[in-house]
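Q: prediction below, plus the sequence it came from.
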Amino acid sequence: MAEFIRRVTVRNRLPLDYSVASLRVVDRITDGLRRAGPEQGSVARELFWLGAYAGEVFVRRSGAEWVDFDKGQRELFGQMVGVRMPDGRVWNPIGKVAKRFAAGPEESVQQMYFLLHGRLPMNAAR
């Protein structure tokens, strides 16, 4: 993931600094990919890494941890991994980025962060 973030940041001068505000940049990058008109399959790798980046923001800023989804969660979310919040709830930031690509602005990764249940206060997160 670090290499992907480095390439995107350097090439496009985007502030992907693992801040909550940078999730807005994830939304914008996803919108740009969507406007370019490719099929989702042709940008699946980029969408995955953007979702992984969003998940890492959740980990660093809200006290979440990466988890392997169980069989039921994999079927529900269509992903192998996600994040677990301190209250035990699991979320799928990788899938959220894919939804943003498919549906547009009503599926905001940044808004997802603000709606997360069980977040630690900003000053208590890792």
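A: Sure thing, it's come through.
Q: switch to C-alpha atoms for all contacts and neighbour counts from now on
A: OK.
Q: wait, Gly95 sits on Leu50?
A: No: counting by Cα atoms under 8 Å, Gly95 does not reach Leu50; the two are 10.1 Å apart.
Q: neighbour count for the two, which is higher?
A: Leu50 (28 against 20; other Cα atoms under 10 Å).
Q: now that one: closest residue in space, sequence neighbours ignored.
A: Val26 (6.4 Å; Cα to Cα, 6 or more residues apart in numbering).
Q: next one for the comparison:
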Amino acid sequence: MSGYEGQGSAAGGMRRYAAGFVTRLTERNRLPLDYSVASLRVVDFLVDGLRKGAADRERVAGALFGLGAYVGEVLVRRAGAVWVDFDAEQRAYFGQPVGVRMPDGRVWNPLGKVVNRFEVGREESLQTFYLLLHGRVRQEVA
């Protein structure tokens, strides 16, 4: 699915993975994926498009992982998070190999949040997830 299963530190490669995914996705489409909080609305829209295409989760697993990596990278760049490898218990709970740790120590699962948006729909907004996220660094408006 992600290309990380069974490898060493997946967290160490997530920034590069997200950047590569964005490059591949935006070279054919003019999508405003600029790592801003507002761009999470675009991710919601993209996931909704995958849902409407009646694709099953397995067929779109790579796209969901890439979008989850992007959401995680927004948390890293905008909320002060860092990528972390999940331990065995966290992997079992979250169903993902990596996540992010917020400045207050809380661990979140952006990859799983994208899957939830795909499976549940609008109630699982990624932009709302960010705006309600506990433990984020609040950025001052310039």
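A: Now that the structure is in, tell me what you want to look at. Predicted model only: the values in this text are computed from it and were never measured.
Q: what does Met112 of the first structure align to in the second structure?
A: Mapped onto the second structure by TM-score structural alignment, Met112 of the first structure lines up with Phe129.
Q: check contacts around the residue nearest to Leu50 of the first structure.
A: Leu50, Ala54, Val109 (Cα atoms under 8 Å, 6 or more residues apart in numbering).
Q: contact partners for Gly104 of the first structure?
A: Neighbouring residues of Gly104 of the first structure by Cα under 8 Å, 6+ apart: Asp31, Arg34.
Q: which bit of the second structure covers the biggest helix by length in the first structure?
A: In the first structure, taking DSSP state H as the definition, the longest helix is helix 44-62. The counterpart of helix 44-62 of the first structure in the second structure, counting by TM-score structural alignment, spans residues 61-79.
Q: the residue nearest to Leu50 of the first structure - that's part of a helix, no?
A: Yes: assessed by DSSP: H, G, I helix; E, B strand; the rest coil, Val26 of the first structure belongs to a helix.
Q: in the first structure, point out the residues matching stretch 31-48 of the second structure.
A: With TM-score structural alignment as the criterion, stretch 31-48 of the second structure aligns to 14-31.
Q: residues of the match of helix 44-62 of the first structure that come out buried?
A: Across stretch 61-79 of the second structure, burial judged by 16 or more other Cα atoms under 10 Å covers 63-76, 78-79.
Q: next, the mean deviation of it compared to the first structure.
A: Taken over the aligned residues, the distance from stretch 61-79 of the second structure to the first structure averages 0.3 Å (mean Cα distance after the TM-score superposition for the first structure).
Q: all strands of the second structure, in order?
A: When assigned using DSSP state E, the strands of the second structure occupy the ranges 82-85, 98-101, 107-108.
Q: looking at those, which one is packed in the most?
A: strand 98-101 (a mean of 25; mean count of other Cα atoms under 10 Å).
Q: starting at the chain centroid, how far to that strand?
A: Taking Cα atoms, centre = their mean, to the nearest Å, one finds strand 98-101 of the second structure lying 10 Å from the centre of the chain it belongs to.
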